[in-house]
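Novice: take a look and give me a structure for this.
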Amino acid sequence: MSRSVPSNGVSRRTLLRAAGAAGLAASTGVLAGNIYAPAVAGPAPKIRLAWTEVAACHSPLGFGIAKGIYAKHNLDVELFYQGASGQTLIQALATGKADAGAGLIGDWLKPLEQGFDVKLFVGSHGGCQRLLASQASGIKDVAGLKGKTIASYDVVSPPKVAFQVTLAKAGIDPETDVTWKVVPFDLVGEAVNRGDADVAAHLDPWAFSIEKKFGFLKLADTQTGVYEGHTCCVLGANGPFLTANKDAVRRLAEANIELHEYTANHPDEVARWYFETLKPADLTQAELTEILGTLVYHNHPIGQPLVDQIQKSAEDLKLVKVLEATTDPKAFAERVTVNLLA
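Specialist: Below is the predicted model:
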């Protein structure tokens, strides 16, 4: 099968290598220009891609179909709604309901440590989790969290895990110096607003909504502070599917980089598609545009930069005792990723 070359004479391998070397596709200066042509001739291979349609940060995946970006890479992508939980993403891939999927690093790594047969192959973006304090709490910064109560929606929710790292690196023991309170997913903001907890740890777009609705103060997120320059969401592929369809997965990575780069430059267009197609509750089109405009959609590492970021995440999760003390972060990162540039 032949591979196409962009019209400017730069091979797609060169583009991917440039994106990977910098960890930012924007550094290539060409990915946002829609320069790709179909990579192979013949029928487009079908890929069932799991996504969380209620998560605004996943909207580029659906937009990629509507915009024809996947088709341009000669892929027939079908979206599989896997629910709002990382565990249902794991189940979708494990049971063969999906071939690949997008999820938070905090959801991926523990199952991968336990031997789940998936390889991570490209990052999507950074910054879709927020730590928010009520005005009544009097908390002004992370240092003020000692002795306080933090609400989240699960005992091992990704926001809880992410901000346990933030706490630990600020010198606060995330297990003994704060109290974690589990509340229903849709009531995290309400619980903090009525004083049942001081702080909310939640995901966008819900975190964005409660920050605006209740006038909460953002203490931290997953694109600044200890997460500066770090991706929070990555794509993984089912092991057997990857083995049988490596070139298709490589083109899926290319499409992922292009469509997220497009979102970085056109958040209003993607927000309009998301608003009109999915009609998310309690969010206006302007609010969706603001959410997408604040996410770090230029951050989509591939190749060695992805390995490096997974290693850093593994080190963080060991710090807060999510991963086993015996896990070697470097060896682990190399095992659970695939280098599509090799």
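Novice: when you work out contacts or count neighbours from here on, use the C-alpha atoms and nothing else.
Specialist: Will do.
Novice: give me the number of residues near Thr14?
Specialist: The local packing of Thr14 (other Cα atoms under 10 Å) involves 13 other residues.
Novice: name the SS class of it, please.
Specialist: Classification of Thr14 using DSSP: H, G, I helix; E, B strand; the rest coil returns helix.
Novice: please tell me how far it sits from Val338.
Specialist: From Thr14 across to Val338, the span is 18 Å (Cα to Cα, to the nearest Å).
Novice: what's stretch 75-87 in contact with?
Specialist: Identification of contacts with stretch 75-87 by Cα atoms under 8 Å, 6 or more residues apart in numbering yields 44-55, 62, 65, 70-71, 88-89, 92, 97-98, 103-104, 107-108, 248, 251-252.
Novice: in helices only, show me the residues you listed.
Specialist: In helices, judged by DSSP state H, the following of these are found: Gly62, Ile65, Tyr70, Ala71, Thr88, Leu89, Ala92, Asp107, Trp108, Ala248, Arg251, Leu252.
Novice: tell me the one of the residues you listed nearest Trp273?
Specialist: Gly62 (8.8 Å; Cα to Cα).
Novice: how about that closest one, what does it touch?
Specialist: Counting by Cα under 8 Å, 6+ apart, Gly62 touches Leu79.
Novice: which non-adjacent residue is nearest Leu120?
Specialist: Leaving aside its chain neighbours, Leu120 sits nearest to Gly236 (4.0 Å; criterion: Cα to Cα, 6 or more residues apart in numbering).
Novice: quick one: list the elements packing against the host helix or strand of that neighbour.
Specialist: Per DSSP states H and E, Gly236 falls inside strand 233-238. With contacts defined as 3 or more Cα pairs under 8 Å, 6 or more residues apart in numbering; DSSP states H and E, strand 233-238 has these neighbours: helix 86-94, strand 100-104, strand 118-125.
Novice: most packed of these?
Specialist: Highest mean neighbour count among the helices and strands packed on strand 233-238 (mean count of other Cα atoms under 10 Å): strand 118-125, with a mean of 29.
Novice: following up with a second sequence; could you model it the same way so I can compare the two?
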Amino acid sequence: MTLLSTDRRSFVLGLAGAAASAGLTLPRMAQAATPARISEAIHLGLYMPLYVAINRGLFDKHGMTPDLKTAGGIAQPVPALLSGAADFAVTGTGMSINATVEGAEMVNIAKIAGMISVWVVAKKGTTFAGPQDFAGKTIATLKFPSNTYTTPYYAMKEAGLDPESDVNWMPLPFGAQLQAVADGRADYATVFEWDASIGATQFDLDVVYSLGEALGPAVFSSTFVTRDFLETSPEAVQAYCNAIAEAERMLHEDEQIFVDVAGEEFPTVDPAVIAAARPRFFGDVPLVPRNPIITEQEWATLVAHESGAGTLRANLPYAQMVDSSFAENAAKEFGLS
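Specialist: The predicted model follows:
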């Protein structure tokens, strides 16, 4: 079964409607440094630097009082910014591009997730050398535009496969992918964390491959702001980047902080799952960034991925979409490379 290209068009056009309904040209007054009004897409483990900054008092240390609200969808932090309900968006980086195409002028200021966080899960004993091994198999995913679908789709194209005809897609509701592999309906599931570690600890499955590590460093999730806020509240932007930089340093200096804060933020997740997930957040291509700086290469990798998956309205350049000066200042202050 394949997913129709109209799904991609309707998704992208839907983002345009959300941005338009929020009012793209509303004037914004300069915001005070406190509170730091943050809109996150969904409450996800890959936003761990944000949660450490909040839970360990780093925003307060840098003169900000964090006010975090969960928007409920990957595109929803954009209207939160445009309506004035939030100042900082934490979501998929591609959302900043689509909003800017519609005239919103978003600027990415800090890297939150440094790898496209999708893993391949299979029954024990399964060998998987790379995306070419998807050929002829059934893959359990979430529905488009989830990265559990778009990332293997893109990886297969890069490997020379036709993802529309060479594999059988099994898009399922949230939480159903692991069972599909366990009971033999699917050969592989492509999943995020915590699902990868739930598969390993509760379904007797193996995590056989990291699609994100194979694709290389990418600014998978970021914090972005409106250009107006950037220009009128640079002190707030710098304080925010300082808090995120310090959180990322703490996480790499002591990975137990990851375990502790994850337990606080996700109390319903089995501690064994969090412990199993921890190494995957600090791998060769770390999901938890070593610093908040967004590099041109990380931008290029993300844009190539999102374009290939059909979720971008246009390819906008790094120079237009990223201001790395605040993250660079923060990295220098905290001795991050």
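Novice: so after superposing, what's the score?
Specialist: The pair, once superposed, lands on a TM-score of 0.74 when counted by TM-score structural alignment, normalised by the length of the second structure; 292 aligned residues with a Cα RMSD of 3.0 Å.
Novice: need the counterpart of the residue nearest to Leu120 of the first structure in the second structure.
Specialist: Residue pairing (TM-score structural alignment): Gly236 of the first structure is matched to Phe224 of the second structure.
Novice: give the contact list for that match.
Specialist: Counting by Cα under 8 Å, 6+ apart, Phe224 of the second structure touches Phe88, Ala89, Val90, Ser96, Met106, Val107, Asn108, Ile109, Ala110.
Novice: what remains of those once you look at the first structure?
Specialist: Contacts conserved in the first structure for the contacts of Phe224 of the second structure, using both residues aligned by TM-score structural alignment, their matches' Cα atoms under 8 Å: Phe88, Ala89, Val90, Met106, Val107, Asn108, Ile109, Ala110.
Novice: with distance to Phe192 of the second structure added, can I get these in CSV?
Specialist: CSV is the format used below for those (distance: Cα to Cα, whole Å):
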residue, distance to Phe192 of the second structure
Phe88, 24
Ala89, 21
Val90, 17
Met106, 26
Val107, 26
Asn108, 23
Ile109, 24
Ala110, 22
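Novice: just give me the mean distance for the strand holding Gly236 of the first structure relative to the second structure.
Specialist: Mean deviation of strand 233-238 of the first structure relative to the second structure after superposition (mean Cα distance after the TM-score superposition for the first structure): 1.7 Å.
Novice: following that strand, which helix or strand comes up?
Specialist: Counting by DSSP H and E, the next helix or strand C-terminal to strand 233-238 of the first structure is helix 239-244.
Novice: need the counterpart of His58 of the first structure in the second structure.
Specialist: Under the alignment defined by TM-score structural alignment, His58 of the first structure is paired with Tyr47 of the second structure.
Novice: what's the closest non-adjacent residue to that match?
Specialist: Nearest one to Tyr47 of the second structure, counting by Cα to Cα, 6+ apart, is Ile112 at 6.1 Å.
Novice: map the one you found across to the first structure for me.
Specialist: Match for Ile112 of the second structure (TM-score structural alignment): Ser124.
Novice: was I right about its match contacting Asn256?
Specialist: Yes - if you go by Cα atoms under 8 Å, Ser124 of the first structure and Asn256 touch, sitting 7.1 Å apart.
Novice: which residues do the two both contact?
Specialist: What both Ser124 of the first structure and Asn256 touch, as defined by Cα under 8 Å, 6+ apart, is an empty set.
Novice: tally of neighbours for the closest residue to Ala55 of the first structure other than its chain neighbours?
Specialist: Of all residues not flanking Ala55 of the first structure in the chain, Pro205 sits nearest, at 6.3 Å (Cα to Cα, 6+ apart). By other Cα under 10 Å, the residues close to Pro205 of the first structure number 22.
Novice: what sits against Pro145 of the second structure?
Specialist: By Cα under 8 Å, 6+ apart, the neighbours of Pro145 of the second structure are Arg8, Phe11, Thr311.
Novice: I'd like to know how far it sits from Ser197 of the second structure.
Specialist: As judged by Cα to Cα, Pro145 of the second structure and Ser197 of the second structure stand 22 Å apart.
Novice: and for Ala75 of the second structure?
Specialist: The value you get for Ala75 of the second structure to Ser197 of the second structure, if Cα to Cα is used, is 27 Å.
Novice: counterpart of Leu81 of the second structure in the first structure?
Specialist: Taking TM-score structural alignment as the criterion, the aligned counterpart of Leu81 of the second structure in the first structure is Leu93.
Novice: its match is in contact with Asn238, isn't it?
Specialist: Yes - the criterion here is Cα under 8 Å, and Leu93 of the first structure meets it with Asn238 at 6.0 Å.
Novice: overlap of the contact sets of these two?
Specialist: Joint contacts of Leu93 of the first structure and Asn238 (Cα under 8 Å, 6+ apart) are Asp99, Ala100.
Novice: residues near Glu175 of the first structure, how many?
Specialist: 12.
Novice: and it, what's its match in the second structure?
Specialist: Match for Glu175 of the first structure (TM-score structural alignment): Glu164.
Novice: would you mind measuring from its match to Ser5 of the second structure?
Specialist: Distance from Glu164 of the second structure to Ser5 of the second structure, by Cα to Cα: 10 Å.
Novice: dump the residue contacts of the residue sitting nearest the centre point of the second structure.
Specialist: Nearest to the mean C-alpha position of the second structure, by Cα atoms, centre = their mean, lies Ser221 at 3.4 Å. Residues near Ser221 of the second structure by Cα under 8 Å, 6+ apart: Tyr47, Val90, Thr91, Gly92, Thr93, Lys111, Ile112, Ala113, Gly114.
Novice: out of these, which one sits closest to Gln256 of the second structure?
Specialist: Nearest to Gln256 of the second structure among those, counting by Cα to Cα, is Tyr47 at 16.2 Å.
Novice: mind listing what Ala92 of the first structure touches?
Specialist: Counting by Cα under 8 Å, 6+ apart, the residues that Ala92 of the first structure touches are Ala50, Gln82, Ala98.
Novice: then Cys128 of the first structure?
Specialist: Cys57, Leu203, Asp204, Pro205, Asp221, Thr222, Gln223, Cys232, Leu295.
Novice: out of these, which end up buried?
Specialist: Buried positions within the contacts of Cys128 of the first structure, assessed by neighbour count (16 or more other Cα atoms under 10 Å), are Cys57, Leu203, Asp204, Pro205, Asp221, Thr222, Gln223, Cys232, Leu295.
Novice: ok, the first one touching Asp204?
Specialist: Read it as Cys57 of the first structure. Yes - here Cys57 of the first structure reaches Asp204: they are 7.5 Å apart, a contact under Cα under 8 Å.
Novice: enumerate every residue touching the residue mapped onto Thr151 of the second structure from the first structure.
Specialist: Matched by TM-score structural alignment, Thr151 of the second structure corresponds to Ala162 in the first structure. Taking Cα under 8 Å, 6+ apart as the criterion, Ala162 of the first structure is in contact with Gly106, Thr222.
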